[in-house]
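A.B. asks: sequence-free structure coming up:
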């Protein structure tokens, strides 16, 4: 029997992936790098420590990587954060998890202040038992650090929890932490890419998982 469900946030609970991609695209352009919106979008789900090396050399990262990431963060907060909205049925889904007797956790590559803002936007702050963010990990997704951090806080091993995320990086990271992962199409990644990364099941979004909760991997795992 599992004891907790650990959710990603961007693209899983809130509709923010395109806004993050825009902010990254603009940040790269501001610092003289030709990274398209589509290229940036394909990397959303990673933290800056994993995303920057995809597009910049070690020398470029050493020279202005930190400044670029700070510019990106300020741009996102000033131009796009106010437009972020939750996906349908997010509070209902998290409450359903709690009603099943399971802990609700959040494991995100977002910065801690952004994470708590997202939980407020989604209206689920009081439904979350434990969180981990980029500040809890040396390396962001697809490294397992963020999932391992929240498992440690919950005092659980990987097989005691199941992850829910929208990106292949969620499945890769949770798998390395010993967890199985449910995929969400809400973040814009394909079902093929999510299953190839290790997702055991894929749903359109939180409302679909809520509607099929008892037949979902969460319900099946809970009965083991």
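C.D. replies: Noted; the coordinates are in hand. On a predicted model such as this, the values are computed, not experimentally measured, just so you know. Numbering: from 1, shown residues only.

A.B. asks: contacts and neighbour counts: CA atoms only from here.
C.D. replies: Fine.

A.B. asks: quick one, strands of the protein?
C.D. replies: 4-7, 14-15, 85-86, 103-107, 130-132, 161-165, 180-184, 199-203 (DSSP state E).

A.B. asks: in TSV: those strands, plus distance to residue 214 and mean neighbour count.
C.D. replies: As requested, those are exported to TSV (distance: least, C-alpha to C-alpha, whole Å; neighbours: other C-alpha atoms under 10 Å):
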stretch	distance to residue 214	mean neighbour count
strand 4-7	14	25
strand 14-15	23	22
strand 85-86	23	18
strand 103-107	16	24
strand 130-132	23	22
strand 161-165	15	27
strand 180-184	14	28
strand 199-203	14	20
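
A.B. asks: my guess is residue 181 meets residue 197, correct?
C.D. replies: No. Residue 181 is beyond contact range of residue 197, at 9.4 Å (criterion: C-alpha atoms under 8 Å).

A.B. asks: overlap in contacts, the two.
C.D. replies: Shared contacts of residue 181 and residue 197 (C-alpha atoms under 8 Å, 6 or more residues apart in numbering): residue 171.

A.B. asks: so where's the longest helix in this protein?
C.D. replies: Longest helix in the chain, counting residues (DSSP state H): helix 58-79.

A.B. asks: second one coming, line it up with the first:
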């Protein structure tokens, strides 16, 4: 399917015109690689940070993560070094990362319904491009891509999402993400969020954060896409 594929004639009416997707844990199965990379980076500077704390922090902007899991003093002393070590380790581990189940199919299904499809990733632009290579056709199926450097404040602030929405002049949008931080950023932007469990965060946590519905992974969302979009449309009308 190409970016010029017209909307299906049998597609249901919807008030959603744009879908903004997260990358890590949503389109690519990278969350646990990030956990390992952060843990190794902290260990390299003499800090022992538990994996479960790191897992729950994935999705935060890198500028926030060190403070979140290790405190202000660690950020001041070694924050930049830890981030650099993490990024280097993720780059070395790219071969261990693959697309989540149904990632490409989800992008195709959204385009097939005539929706604008935008990526909003907290990661660096170069890393974002490399990870998108893992999702077949992603570069051609996305209307726009925004990365962490495009925003003044990282997730859970809404800045990145607001830039993504402005990039396509969205009027009625929904987001798709796997982390509590994705949901919180969506709420702050006034946009409903569809949660995915494939990043390792459970249904209860995502719903408590404000997700309007939760699905296993992109494949599961594709299987329920029309009802998910209808739910998002109803939330937008509300």
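C.D. replies: Right, received. Where do you want to start? The structure displayed is predicted, hence computed values, not measured ones.

A.B. asks: TM-score for this pair?
C.D. replies: Superposed pair, TM-score by TM-score structural alignment, normalised by the length of structure 1: 0.94. Supporting alignment: 220 aligned residues with a C-alpha RMSD of 1.4 Å.

A.B. asks: related to what we said a few turns ago, quick one: the strands of structure 1 as TSV, columns for distance to residue 24 of structure 1 too.
C.D. replies: Below are these laid out as TSV (distance: least, C-alpha to C-alpha, whole Å):
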stretch	distance to residue 24 of structure 1
strand 4-7	23
strand 14-15	16
strand 85-86	19
strand 103-107	21
strand 130-132	22
strand 161-165	21
strand 180-184	22
strand 199-203	27
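
A.B. asks: for residue 96 of structure 1, find the nearest of the ones you listed.
C.D. replies: strand 103-107 (10.0 Å; C-alpha to C-alpha).

A.B. asks: which strands and helices sit next to the longest helix of structure 1?
C.D. replies: helix 17-30, helix 48-55 (3 or more C-alpha pairs under 8 Å, 6 or more residues apart in numbering; DSSP states H and E).

A.B. asks: most tightly surrounded among these?
C.D. replies: helix 17-30 (a mean of 21; mean count of other C-alpha atoms under 10 Å).

A.B. asks: report all helices and strands that that helix contacts.
C.D. replies: helix 37-41, helix 58-79.

A.B. asks: quick check: angle from that helix to helix 48-55?
C.D. replies: 60 degrees (axes from the mean of the first three to the mean of the last three C-alpha atoms, to 10 degrees).

A.B. asks: quick one, helix 17-30 of structure 1 and helix 58-79 angle?
C.D. replies: 130 degrees.

A.B. asks: quick one: contacts of the longest helix of structure 1?
C.D. replies: 19-20, 23-24, 26-28, 31, 48, 52-53.

A.B. asks: let's see it at 6 Å
C.D. replies: Residues from elsewhere that reach helix 58-79 of structure 1, judged by C-alpha atoms under 6 Å, 6 or more residues apart in numbering: 23-24, 27.

A.B. asks: sorry, back to before: wait, which of the helices and strands packed on helix 17-30 of structure 1 is closest to residue 191 of structure 1?
C.D. replies: Per C-alpha to C-alpha, nearest to residue 191 of structure 1 of the helices and strands packed on helix 17-30 of structure 1: helix 37-41, 16.2 Å.

A.B. asks: pull out the buried positions in the closest one.
C.D. replies: Applying a neighbour-count criterion of 16 or more other C-alpha atoms under 10 Å, one finds 37, 40-41 buried in helix 37-41 of structure 1.

A.B. asks: so which bits of stretch 155-168 of structure 2 are buried?
C.D. replies: Buried residues in stretch 155-168 of structure 2, counted by 16+ other C-alpha under 10 Å: 155-165.

A.B. asks: turn those residues into a markdown table, including distance to residue 127 of structure 2.
C.D. replies: Below are these laid out as a markdown table (distance: C-alpha to C-alpha, whole Å):
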| residue | distance to residue 127 of structure 2 |
| --- | --- |
| 155 | 17 |
| 156 | 20 |
| 157 | 21 |
| 158 | 21 |
| 159 | 20 |
| 160 | 16 |
| 161 | 19 |
| 162 | 21 |
| 163 | 19 |
| 164 | 18 |
| 165 | 22 |
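
A.B. asks: identify the farthest-apart pair in these.
C.D. replies: Top of the distance list for the buried residues of stretch 155-168 of structure 2 (C-alpha to C-alpha): 156 and 165, 15.8 Å.

A.B. asks: which position in structure 1 pairs with residue 197 of structure 2?
C.D. replies: With TM-score structural alignment defining the correspondence, residue 197 of structure 2 maps onto residue 185 in structure 1.
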